[in-house]
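S.K.: give me coordinates for this.
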Amino acid sequence: MTAWLRCPAPRPDAAVRLVCFPHAGGSASAYHQWPAALGSGIELHAVQYPGRADRFPEPLEPDPAAIARAVVAALPADGKDLALFGHSMGALLAYEVARSLPGVRRLVVSGSLPPHIVHDQPPLWDPDNEVLVANLRELGGAGLEALTDPQLRPLVLPYIRNDLHLVDRYRHRPGPPVHFPITVLVGDSDRRAPTSRVGRWAELTEGPTRVRVFPGGHFYLDEQREAVTTAIGRELLDPMPAH
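M.R.: This is a model prediction of the structure:
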């Protein structure tokens, strides 16, 4: 185990390694229940950002490029096929890691507009606590009770704000399209990633792109976990051609 990666169910014989990037304010624990539904052919590694969970004492990292470099350096070089998954902020980070690595099998993104148009929507980050909390409540998802708990709120708001500010600071670097397939997952009522626009991920790759729509909003994957993980497992083992 490195500081950056958590592997809840080691599978030395698995052919595919899936690296999962949490959403803003999230941690590696968001993916600890996924391995059972993914199947024995996939070994999951979840990224643990600094400043939360077991890395709470560490300084927060506000630079998306620095996170991408650190994850690339932490990845084992053992010949497994590599796939990446990211939800919301995690989709942007997964893309940045994937575009810097050779031999990526597939990128699966969730709940995010593609990097080159992600700033077409208003930022969630705000320096005012009450505005920030209101934005998060509108977004939904688990863990909202911590935002109203007077003891927990001062602990969680700094790293949530850091992550949302990271998204606001993120800028897509133009470059040649990638070659690996991209699968896009989205909730049918997600206002941050409308189904009418997520197909533009296809503009970033020369490989094929699929869009899969699930019932729900921005955090549809919390309510649809079994269906989502089963779909991801099938996508990763599907021999969809790279071109």
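
S.K.: alpha carbons only for contacts and neighbour counts from here, please
M.R.: Fine.

S.K.: Ala91 versus the closest residue to Pro115 other than its chain neighbours, what's the distance?
M.R.: Computed as CA to CA, 6 or more residues apart in numbering, the closest residue to Pro115 that is not its neighbour in sequence is His172, at 5.6 Å. Note on His172: its distance to Ala91, by CA to CA, to the nearest Å, is 13 Å.

S.K.: and the two? Which one has more around it.
M.R.: Taking other CA atoms under 10 Å, His172 and Ala91 do not tie; Ala91 has more neighbours (27 against 14).

S.K.: show me the residue at the heart of the protein, geometrically.
M.R.: Central residue of the chain (CA atoms, centre = their mean): Gly86, 1.9 Å from the mean position.

S.K.: assumed that residue was part of a strand.
M.R.: Yes - per DSSP: H, G, I helix; E, B strand; the rest coil, Gly86 lies within a strand segment.

S.K.: do I have it right that it meets Glu96?
M.R.: No - between Gly86 and Glu96 there is no contact under CA atoms under 8 Å: 10.7 Å.

S.K.: dump the residue contacts of the residue nearest to the centre of the chain.
M.R.: Cys20, Phe21, Pro22, His23, Leu92, Leu93, Ala94, Val108, Val109, Ser110 (CA atoms under 8 Å, 6 or more residues apart in numbering).

S.K.: quick one: the fifth one and His116 touch, right?
M.R.: No - taking contacts as CA under 8 Å, Leu92 lies outside contact range of His116: 10.0 Å.

S.K.: ranges for the strands of the protein?
M.R.: Using DSSP state E, the strands found in the chain span residues 5-6, 16-21, 42-47, 81-87, 104-110, 182-187, 209-214.

S.K.: for the residue nearest to Arg212 when sequence neighbours are not counted, give me its contacts.
M.R.: Leaving aside its sequence neighbours, Arg212 sits nearest to Leu185 (CA to CA, 6+ apart; 4.9 Å). Shown in contact with Leu185 (CA under 8 Å, 6+ apart): Val108, Val109, Ser110, Gly111, Val211, Arg212, Val213, Phe214.

S.K.: another sequence for comparison is provided below:
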Amino acid sequence: MTSSPFLVTPRPNPTARSRLVVFPYAGGGAAVFYHWLDRLPLDIELSIVRLPGRESLVDTAPFRDSQRAASHIADTLVSSDRRPVACFGHSLGALMAYETVRELRRRGGQLPYLLMLSGRSAAHVPMRREPVFNLPRTAFFAQLVAMGGMPEEMLALPELLEFVEPTLRADLAINDTYQHVIEPPLAVPFVTFAGRQDGDFPESDIARWAELTSLSFRQHAFDGGHFFINTHRDELLRWVVQHVAEYRPPLAGAAQELPELHFV
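M.R.: Below you'll find the model as predicted:
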């Protein structure tokens, strides 16, 4: 795989049968997924997308639109490494995973064999909440706390808030100003994950990702709000690992039978 600051592979494993490329939620960096490393089997290599404005890229201006971000990520994913790839993204990460795969298709590049989309309404479905990225500072951070994306204790740390604010606003601008451009459905199976108590991205809106794939679709739901990715970490990861193996093309190159459309 091409070496790039936009993609972190904490434990390179060229003998792994497939790669799992994961996309963090707004404000998140590679560290969001470090705890997955010890829970993945040896035949899956984990790579984590890291956008500018965080961690080692903290001095780089963050992206504010999905197309520019997807283009840079696609640049990183295009390589001579032909191992099968599965993608997972949560919230903003789901949107970025989807747009990156569409960008790869425009380039005629290798598409992932599976796209897992978590905690975000389908790209063509208008969001239910009002934009957050352009709120005044006090209201902005209060909304993040209400959404479960920030502990309330952080409100008492003004220097930290000032440090993270530009990246958070930029990430949320990608999400809040996104306009879906109609293209043919992706010839990639979709698996989605939803929080049953997520008022901003309800199960019914997440289920509409089925309209954007020409192959199979499955959905899982968890008790919890938007950040079930943290509160139901082990259960979510079990499903991710199962699907990465289940959909992975067989070594012999034989055609793989995919599950029919259904909901779990």
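
S.K.: for the contacts of Gly86 of structure 1, which one is nearest Gly79 of structure 1?
M.R.: The closest of the contacts of Gly86 of structure 1 to Gly79 of structure 1 turns out to be Cys20 (CA to CA; 18.2 Å).

S.K.: okay, now the alignment partner in structure 2 of the closest one: neighbour count?
M.R.: Using TM-score structural alignment, the equivalent of Cys20 of structure 1 in structure 2 is Val22. Neighbours of Val22 of structure 2 under the rule other CA under 10 Å: 25.

S.K.: wait, isn't Val22 of structure 2 in contact with Ile48?
M.R.: Yes - here Val22 of structure 2 reaches Ile48: they are 5.0 Å apart, a contact under CA under 8 Å.

S.K.: between those two, what contacts are shared?
M.R.: By CA under 8 Å, 6+ apart, Val22 of structure 2 and Ile48 have these common neighbours: Phe33.

S.K.: on that earlier part again, need the buried ones from the contacts of Leu185 of structure 1 selected in PyMOL.
M.R.: For the buried members of the contacts of Leu185 of structure 1, the matching PyMOL selection, counting by 16 or more other CA atoms under 10 Å, is:
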select buried, resi 108+109+110+111+211+214
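
S.K.: His90 of structure 2: neighbour count?
M.R.: A total of 26 residues lie near His90 of structure 2 under the criterion other CA under 10 Å.

S.K.: which residues does it contact?
M.R.: Residues in contact with His90 of structure 2, defined by CA under 8 Å, 6+ apart, are Phe23, Pro24, Tyr25, Leu117, Ser118, Gly119, Arg120, Ile229.

S.K.: in structure 1, which of those residues still touch?
M.R.: Contacts conserved in structure 1 for the contacts of His90 of structure 2, using both residues aligned by TM-score structural alignment, their matches' CA atoms under 8 Å: Phe23, Pro24, Tyr25, Leu117, Ser118, Gly119, Arg120.

S.K.: could you find the counterpart of the fifth one in structure 1?
M.R.: Spelled out, that is Ser118 of structure 2. Ser118 of structure 2 maps onto Ser110 in structure 1, by TM-score structural alignment.

S.K.: do the same with Leu42 of structure 2
M.R.: By TM-score structural alignment, Leu42 of structure 2 lines up with Ser40 in structure 1.

S.K.: isn't Val8 of structure 2 up against Arg50?
M.R.: Yes - between Val8 of structure 2 and Arg50 there is a contact at 6.9 Å, judged by CA under 8 Å.

S.K.: of the two, which one has the most company?
M.R.: Neighbours per residue (other CA under 10 Å) separate Val8 of structure 2 from Arg50, with Arg50 holding more: 23 against 19.

S.K.: before we move on, the earlier item: now do the shared contacts for Val8 and Arg50 of structure 2.
M.R.: Counting by CA under 8 Å, 6+ apart, the contacts common to Val8 of structure 2 and Arg50 are Ala30.

S.K.: quick check: longest helix in structure 2 by residues?
M.R.: helix 158-176 (DSSP state H).

S.K.: so where is that one in structure 1?
M.R.: Under TM-score structural alignment, the match for helix 158-176 of structure 2 is residues 150-168.

S.K.: want to throw the strands of structure 1 into a markdown table with distance to Val72 of structure 1?
M.R.: Shown next, in a markdown table, are the strands of structure 1 (distance: least, CA to CA, whole Å):
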| stretch | distance to Val72 of structure 1 |
| --- | --- |
| strand 5-6 | 11 |
| strand 16-21 | 11 |
| strand 42-47 | 11 |
| strand 81-87 | 12 |
| strand 104-110 | 12 |
| strand 182-187 | 19 |
| strand 209-214 | 24 |
